[in-house]
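Engineer: Give the three-dimensional model of this entry:
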Amino acid sequence: MALMRRRLHQLLEDSSDSEEEYEYYYPRRRPRWIKERADYFDTYDDVDFVIHFRLTKESAMAILALIEQELEFFTDRNEAVSPMSQLLLTLRFYATGGDQLSLADFSGVSKSTAHRIIHRVSCAIAALRPAYIRMPNSPQAILDAQMAFYGISRFPKAIGAMDCTHVRIRSPGGDEAERFRNRKGYFSLNVQAICSAKMEFTDIVARWPGSTHDSSIFNNCNQRASFEQGAYGDSVLLVDAGYACRTYLMPPLSVTRTPQENLFNESQIRSRNVVERLFGCWKRRFPILAVGMNVKLENTFPIIVATAVLHNILRRAGDEMPMDDPRLQLRAPWEDLLAEGEANGNQVQAGAQNQGRVRRTLIDEYFQSLIQ
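Structural biologist: As a prediction, this is how the structure comes out:
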């Protein structure tokens, strides 16, 4: 360092080009430019607000009230970004999946600021998970969940419907990147979800590579341990044919031969359809889940959980599904879901024979009684 200073002094004294060489060693900082920030909450009418941010102004205010403490700055110096502007920037990211430079221009901030805001707000929303995504935790709550599923197609004891869906991500790079390439050829996370009869998330696991089979995710999650320990009594989960039949997992029959078996399959499929519709609504409201997330792998996890939390909040608030933005060319979410269902149906696993006794008893006793 001292040698460099002596060199600079010598240049200043001896060289006619000293100013140019000084600029080379100590370049001037770019002048600070404060971009103009639009107040979209006030300038957009109700229709445009929903199209751009995928929820109503009332819902945006309700969500802001839950996380505002995490977004406030201690001072207004340096043109601090308001909590509402931070929330709207993040919602716009969820609604488009656009690059952060475009979002920064949209919100009147720098690209680095947009990056920090998106992940700050996502973590704040994801932290609400224990309050908004949870399994029934009391006898009355379990009974209410079972009655809600019974009301769909008279399937007894069902506490939830479970399935997995792929969320697009960019290649994580490194030696393990190919683990994230799913059977359809793109990089993804295989996200497991359990939902209620009201199409709300009650559990979500969003950390497994796209090549992981659905049953492997369940075998290594906390909910499997909870069911095996009897935390939910004799309740069952409705699943597709990609899962093995267990005392607490109810997949459909691959082949039906009797009227009661046909009735079992019809009731099971109609009741389980709620999780397929959940995935469709979730990806339609937050298109980033379908178009893909161009962020680092570790930053995708809170974004997925945050959108699931927002889905539950908006469902409980009665926020209607917004119209699709015509500027986004999206593949219909249900097309991916149908492809996933077909693939899972072709990978039926042979569970232990004794695990199917609960299903057989249910068919021979309960569903037999319905057709008599």
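Engineer: For the rest of this, base every contact and every neighbour count on C-alpha atoms.
Structural biologist: Will do.
Engineer: Count the residues that sit near residue 273.
Structural biologist: 19 (other Cα atoms under 10 Å).
Engineer: Residue 141 too?
Structural biologist: The burial count assigned to residue 141 is 13, neighbours taken as other Cα under 10 Å.
Engineer: ok, it to residue 311 distance?
Structural biologist: From residue 141 across to residue 311, the span is 21 Å (Cα to Cα, to the nearest Å).
Engineer: Next: residue 260.
Structural biologist: Where residue 311 is concerned, residue 260 sits at a distance of 37 Å (Cα to Cα).
Engineer: Which positions within the longest helix anywhere in the chain qualify as buried?
Structural biologist: Scanning the chain for the helix with the most residues, using DSSP state H, yields helix 259-285. When neighbours are counted by 16 or more other Cα atoms under 10 Å, the buried residues of helix 259-285 are found to be 260-265, 267-269, 271-276, 278-285.
Engineer: So which elements touch that helix?
Structural biologist: Using 3 or more Cα pairs under 8 Å, 6 or more residues apart in numbering; DSSP states H and E as the contact criterion, the neighbours of helix 259-285 among helices and strands are helix 139-153, strand 158-168, strand 188-195, strand 236-238, helix 288-291, helix 297-317, helix 333-345.
Engineer: To compare with the earlier structure, here is another sequence to fold:
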Amino acid sequence: MRAIACLKRNFIKMPNDEDLIATRQGFCDIARFPKCIGAIDCTHIKLQSPGGPYAETYRNRKGLFSLNVQVVGDSKCSIRNIVTRWPGSSHDSNIFRNSRLRSDFEDGQFEDNLLVGYSDYAIKSYLITSLSNPQTSAENLFNEAQIRTRNPIERLFGIWKRRFPILALGIRLNIEKVEAVIVACAVLHNIAIQMNDGDPISNNDKIEAAIIFTNNVNNGVINRNNNHGLNDNIWHALITQYFANLL
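Structural biologist: Coordinates of the predicted model:
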């Protein structure tokens, strides 16, 4: 398990010079959203109680013990980045704010490329969320494109948890071992995609219910960290430059 997890650097990596153009094109082909190199979201992996003085930090908003795992996926549902160390009570935006990935974007490592995410995240020049109340035809077109472009991360979570049901049904191991299990499953998932293994199909109602439940733990959480002036400028620039011209 740990040996497979140690292959993370070989199989889980953000797009670089070799595949950056192909990754952008993969997202562009979905809904013509520009410069996107990843869709970001978090999903909960259920645990047994870790015990100890900090056990309650692992209890999520639905009352279960979990890790809140941040994932960036591409248009092919491969995992490009994963963060597995945060307890279930952690908010998605806080995980991203404290991640190495955010620092890399802030430092300009990915130039003008960007991520798409849910409104749980504060909008940045490199992380684009949808508009909460679109008014014009261009704004509606932007929203539709943003939502369709981020859809692969939803599919990724479903495929990943069907391929490895332990991620949906829960990991009953020592907390020290859980991270290695999750990362190993991510590595094997990417290998399966590279080998054209196909999407796993599950007829197990218990697994399907667990996938839906754990993927929706964060529903209803409202992000209050937005800077509306900055948001308006970022949205306006994208909509004016790309989507108004498509009408």
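Engineer: which residues in structure 1 does stretch 98-118 of structure 2 align to?
Structural biologist: Per the alignment by TM-score structural alignment, stretch 98-118 of structure 2 matches residues 220-240 in structure 1.
Engineer: Contacts for that stretch, please.
Structural biologist: Identification of contacts with stretch 220-240 of structure 1 by Cα atoms under 8 Å, 6 or more residues apart in numbering yields 137, 142, 146, 157-163, 205, 218, 247-252, 268, 271-272, 341, 344-345.
Engineer: What's residue 131 of structure 2 aligned with over in structure 1?
Structural biologist: Residue 131 of structure 2 maps onto residue 253 of structure 1 when the alignment is built from TM-score structural alignment.
Engineer: okay, now that match: neighbour count?
Structural biologist: Residue 253 of structure 1, neighbours per other Cα under 10 Å, totals 16.
Engineer: now do residue 216 of structure 1
Structural biologist: What residue 216 of structure 1 shows, counting by other Cα under 10 Å, is a neighbour count of 11.
Engineer: now do residue 326 of structure 1
Structural biologist: Other residues near residue 326 of structure 1 come to 8 when the count uses other Cα under 10 Å.
Engineer: before we move on, back to that, can you list the buried residues in the match of stretch 98-118 of structure 2?
Structural biologist: Taking 16+ other Cα under 10 Å as the basis for neighbour counts, the residues of stretch 220-240 of structure 1 that come out buried are 223, 227, 232, 235-240.
Engineer: Looking at these, which two lie furthest apart in space?
Structural biologist: Of all pairs drawn from the buried residues of stretch 220-240 of structure 1, the one with the largest separation by Cα to Cα is 232 and 240; the distance is 20.3 Å.
Engineer: Assess the claim that residue 212 of structure 1 and residue 190 are in contact.
Structural biologist: Yes - here residue 212 of structure 1 reaches residue 190: they are 6.9 Å apart, a contact under Cα atoms under 8 Å.
Engineer: Between those two, tell me which one has more neighbours.
Structural biologist: residue 190 (24 against 17).
Engineer: quick one, what contacts that one?
Structural biologist: Contact partners of residue 190 of structure 1, counting by Cα under 8 Å, 6+ apart, are 164-167, 206-212, 214.
Engineer: Buried subset of these as a PyMOL selection?
Structural biologist: Paste this into PyMOL to select the buried members of the contacts of residue 190 of structure 1, with burial taken from 16+ other Cα under 10 Å:
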select buried, resi 164+165+166+167+206+207+208+209+210+211+212+214
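Engineer: Need the contacts of residue 190 of structure 1 in JSON lines (columns: distance to residue 64 of structure 1).
Structural biologist: Supplementary listing: the contacts of residue 190 of structure 1 in JSON lines, determined by distance: Cα to Cα, whole Å:
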{"residue": "164", "distance to residue 64 of structure 1": "30"}
{"residue": "165", "distance to residue 64 of structure 1": "29"}
{"residue": "166", "distance to residue 64 of structure 1": "29"}
{"residue": "167", "distance to residue 64 of structure 1": "26"}
{"residue": "206", "distance to residue 64 of structure 1": "24"}
{"residue": "207", "distance to residue 64 of structure 1": "27"}
{"residue": "208", "distance to residue 64 of structure 1": "30"}
{"residue": "209", "distance to residue 64 of structure 1": "32"}
{"residue": "210", "distance to residue 64 of structure 1": "33"}
{"residue": "211", "distance to residue 64 of structure 1": "36"}
{"residue": "212", "distance to residue 64 of structure 1": "36"}
{"residue": "214", "distance to residue 64 of structure 1": "35"}
